[in-house]
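Enquirer: I need the structure of the sequence given here:
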Amino acid sequence: MTGSEPPAYSSAARPSAARPALPVLMYHSISSAARGPLRSLAVGPTRFAEQLAALADAGYRMVGLSEALDLLDDAAIDRNRPAPSMVALTFDDGYADFLTRALPLLDAADARATLYPSVGHLGQYADWLGQWADEFGPLLDWTQLDEVAGSGRVEIGSHGLLHHPLDVLPPQRAVDEIIVARDRLEQRFGTPVRSFCYPHGYHDWRVRAAVRRAGHDNACEVGRRRYRPGDRRLAVPRLLPTGDHDGAALLDLVRTGGPRMVPQAKRLAQPAWRLTRRVARRAGRQLT
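Expert: Coordinates of the predicted model:
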């Protein structure tokens, strides 16, 4: 691996003032059973339906992440074909409630999305959540993931093999987990896996380079802001809707990107926090 940073854009499109900000929403579980520190990661079905309806009524097209980026690229190439007003929907981890709750609501709203299953945990529970591992129920198994992929509404991305913070793993182990996860998905579904989601949102230039070399052309983090021209294609930031966001609040989040101070402070703190996590990992602890 070289020390060069992967390019932010595909060769088909370059940064342009004409490219609008893209809101990318990050969901996890579509359920109402959320307690303690995981409360912000669950949106109940009724609230989720309300959020989708608000986006549709406001004229937003709801698509998966790779599709949204392609539409932005097309608009950058052809100035006579502006990008539609759109929101990208993403779902992390691959909880079974995506099939039973999220997918029917996406279908009813004529919405599409990108799902990032954690390949090595399929059919199990989210053990990286520790004492909260069963909070959202089981993860999809392969048969259920087949059904999701067969819906025609969902792009299957990769969330890595195991839900490890890749930036503090030994470099070759991180590379192996990225490659194995993508290979298993592609062998199962017979289509390229373009999009990657960093477990816990953590990455550095080495991880981004490994993701790109494995064949992904886009990847997402947390970020808590909208994707803008000039942002890295392999570190697409996302916004976090919660169960506290009614339709009006969600539209405000999508249109403004939410508060700016906290995301900026988190970015500035990343190098020191990564060092802390590496030291903790050597001591047998994982900090997320």
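Enquirer: Only C-alpha atoms from now on, for both contacts and neighbour counts.
Expert: OK.
Enquirer: Show me where the protein has its helices.
Expert: 45-57, 65-77, 97, 103-108, 142-149, 171-189, 205-213, 247-256, 261-282 (DSSP state H).
Enquirer: could you redo those helices as TSV and give each row distance to residue 238 and mean neighbour count?
Expert: Compiled in TSV, the helices of the chain are given as follows (distance: least, CA to CA, whole Å; neighbours: other CA atoms under 10 Å):
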stretch	distance to residue 238	mean neighbour count
helix 45-57	16	18
helix 65-77	10	20
helix 97	21	19
helix 103-108	19	16
helix 142-149	22	16
helix 171-189	21	17
helix 205-213	17	21
helix 247-256	10	17
helix 261-282	11	13
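Enquirer: Relative to residue 14, tell me which of these wins on proximity.
Expert: Nearest to residue 14 among the helices of the chain is helix 65-77; the distance by CA to CA comes to 7.3 Å.
Enquirer: buried sites along the longest strand along the chain?
Expert: Ranked by residue count, the top strand of the chain under DSSP state E comes out as strand 86-93. By 16 or more other CA atoms under 10 Å, the buried positions in strand 86-93 come out as 86-93.
Enquirer: and for comparison, fold this next one:
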Amino acid sequence: MANTIQPFDPRGSLQTNFPIILERNGPISQTIPILLYHSVSDQFDQRYGRWCVTPRRFEEQMSALAEGGFHAISISDLAQKLAVGLPVPDRCVAVTFDDGLKDFQSGALPVLTKFGFAATLYVVAGSVGKTSGWLAALGEDRRPMLQPEDMLELLDAGIEIGAHSMTHPELDILDRKAACEEIRTSRIVLEDALSAPVQSFAYPFGYASTTTRALVRKAGFRSAVVVRHALSSPDEDLFGLSRLIVTEQLSGSDLLELIHGKGAKPPAIQHKIKTDIWRLVRRVRRLHRDGFSAGSRSESKDLGRMV
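Expert: Here you go, the predicted structure:
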């Protein structure tokens, strides 16, 4: 395969846009900071504070990146390079947003446009044009979501649209059929709305397992992102790319320190052990919440199996 690839086009053909390569073809020499945001707004419930950055702070953070000589690329552009073993340019960063909230358009897009930064926006497909019902526990269940026409405008502005499931469940504790439906349908729904490829996926809550990663591959995605609050490692699975959580508390200089490795570590085995234990706890909670229905009793037989 030639080591020349075309940049990812958010409005490209549904048939051909990204070579179907699911494993890397060679070593990559450096780590890549992939930033994770959710909301950019001045109005938010305090319980949601960790996931919301004010427009003023967001502009400060993006300004620091620009002044530091960084440029931003989409996740699919990054994944293309990683897939074929091409080096990622120095001072490269990926900016991502989860959920598909309406305030991306008003709070984040003007800043990204000002600095010429690309970004990838992961949308909860079943909530397009509605509100963020899954955020009820954080007092933000009425936060408006993007409309279909908003997403089309974002594509025209060069923003990549990715999928974030249909209803924002904890995919790794769903049964295989339900998880497959959440993943597969989200891509179909978004591609139908956009008439454009949807090639990257973000796991809701950052929860991924061997099974969910395999389902995302099978659904036709080319990459997927988790959380981990870590720099993306050169040897990471393209369906488990790590991201750094960016908060309101981070000044521009703090962000530069973070992406240079201060306070962020590459994924380690200790993280996997903690993840497996927490997944087991969440499964047990789900079984109790569902009252051990017939389906839940069957699922309980597999509680000791880490996937």
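Enquirer: TM between them?
Expert: Scored against TM-score structural alignment, normalised by the length of structure 1, the superposed chains reach a TM-score of 0.87; 270 aligned residues with a CA RMSD of 2.2 Å.
Enquirer: hang on, the earlier thing: for the helices of structure 1, could you give me a markdown table that also reports distance to residue 35 of structure 1?
Expert: Below are the helices of structure 1 laid out as a markdown table (distance: least, CA to CA, whole Å):
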| stretch | distance to residue 35 of structure 1 |
| --- | --- |
| helix 45-57 | 16 |
| helix 65-77 | 29 |
| helix 97 | 17 |
| helix 103-108 | 23 |
| helix 142-149 | 26 |
| helix 171-189 | 30 |
| helix 205-213 | 32 |
| helix 247-256 | 21 |
| helix 261-282 | 23 |
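Enquirer: Give me the neighbour count for the equivalent of residue 47 of structure 2 over in structure 1.
Expert: If you follow residue 47 of structure 2 across to structure 1 using TM-score structural alignment, you land on residue 37. By other CA atoms under 10 Å, 8 other residues sit near residue 37 of structure 1.
Enquirer: Disregarding flanking residues, what is the spatial nearest neighbour of residue 119 of structure 1?
Expert: Using CA to CA, 6 or more residues apart in numbering and skipping the chain neighbours, the partner closest in space to residue 119 of structure 1 is residue 161 (4.9 Å).
Enquirer: That neighbour maps to what in structure 2?
Expert: By TM-score structural alignment, residue 161 of structure 1 lines up with residue 166.
Enquirer: and what of residue 143 of structure 1?
Expert: Checking with TM-score structural alignment, residue 143 of structure 1 has residue 149 as its match.
Enquirer: of all the helices of structure 1, which lies closest to residue 31 of structure 1?
Expert: helix 45-57 (6.2 Å).
Enquirer: And the contacts of that closest one?
Expert: 30-32, 61-62, 101-102, 105-106, 109, 243, 245-248, 250-251 (CA atoms under 8 Å, 6 or more residues apart in numbering).
Enquirer: Show me the residue at the heart of structure 2, geometrically.
Expert: Centroid-nearest residue in structure 2, with CA atoms, centre = their mean: residue 202, separated by 3.5 Å.
Enquirer: what sits against the equivalent of it over in structure 1?
Expert: For residue 202 of structure 2, the aligned residue in structure 1 is residue 197 (criterion: TM-score structural alignment). Neighbouring residues of residue 197 of structure 1 by CA under 8 Å, 6+ apart: 92, 116, 157-160, 219-221.
Enquirer: From residue 157 of structure 1, how far out is residue 197 of structure 1?
Expert: Distance, residue 197 of structure 1 to residue 157 of structure 1, using CA to CA, to the nearest Å: 7 Å.
Enquirer: any common contacting residues for the two?
Expert: Going by CA under 8 Å, 6+ apart, residues that sit against residue 197 of structure 1 and also against residue 157 are residue 116.
Enquirer: returning to what we had before: how about the longest strand of structure 1, aligned to which bit of structure 2?
Expert: Against structure 2, strand 86-93 of structure 1 falls on residues 92-99 (TM-score structural alignment).
Enquirer: so how far does the matching stretch sit from its counterpart in structure 1?
Expert: Compared with structure 1 after fitting, stretch 92-99 of structure 2 deviates on average by 0.3 Å (mean CA distance after the TM-score superposition for structure 1).
Enquirer: about what we covered before: and the contacts of residue 197 of structure 1 as a markdown table, adding distance to residue 74 of structure 1?
Expert: Converted to a markdown table, these look like this (distance: CA to CA, whole Å):
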| residue | distance to residue 74 of structure 1 |
| --- | --- |
| 92 | 27 |
| 116 | 25 |
| 157 | 21 |
| 158 | 24 |
| 159 | 27 |
| 160 | 29 |
| 219 | 19 |
| 220 | 20 |
| 221 | 23 |
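Enquirer: Show me those that map onto strands.
Expert: Using DSSP E, the contacts of residue 197 of structure 1 in strands are 92, 116, 219-221.
Enquirer: With respect to residue 212 of structure 1, which of these is nearest?
Expert: Looking across those and measuring by CA to CA, the closest to residue 212 of structure 1 is residue 219, at 8.7 Å.
Enquirer: The closest one: how many residues sit nearby?
Expert: What residue 219 of structure 1 shows, counting by other CA under 10 Å, is a neighbour count of 24.
Enquirer: Could you pull up the contacting residues of the aligned residue in structure 1 for residue 188 of structure 2?
Expert: By TM-score structural alignment, residue 188 of structure 2 lines up with residue 183 in structure 1. By CA under 8 Å, 6+ apart, residue 183 of structure 1 lies in contact with nothing.
Enquirer: Please apply the same query to residue 165 of structure 2.
Expert: Taking CA under 8 Å, 6+ apart, one finds 123-126, 182-183, 185-187, 201-204 in contact with residue 165 of structure 2.
Enquirer: again with residue 51 of structure 2
Expert: 37-39, 247.
Enquirer: out of the residues you listed, who's nearest residue 238 of structure 2?
Expert: Taking the contacts of residue 51 of structure 2 together and measuring to residue 238 of structure 2 by CA to CA, the closest member is residue 37, at 19.9 Å.
Enquirer: In structure 1, point me to whatever sits opposite the closest one in the alignment.
Expert: Per TM-score structural alignment, residue 37 of structure 2 is aligned with residue 27.
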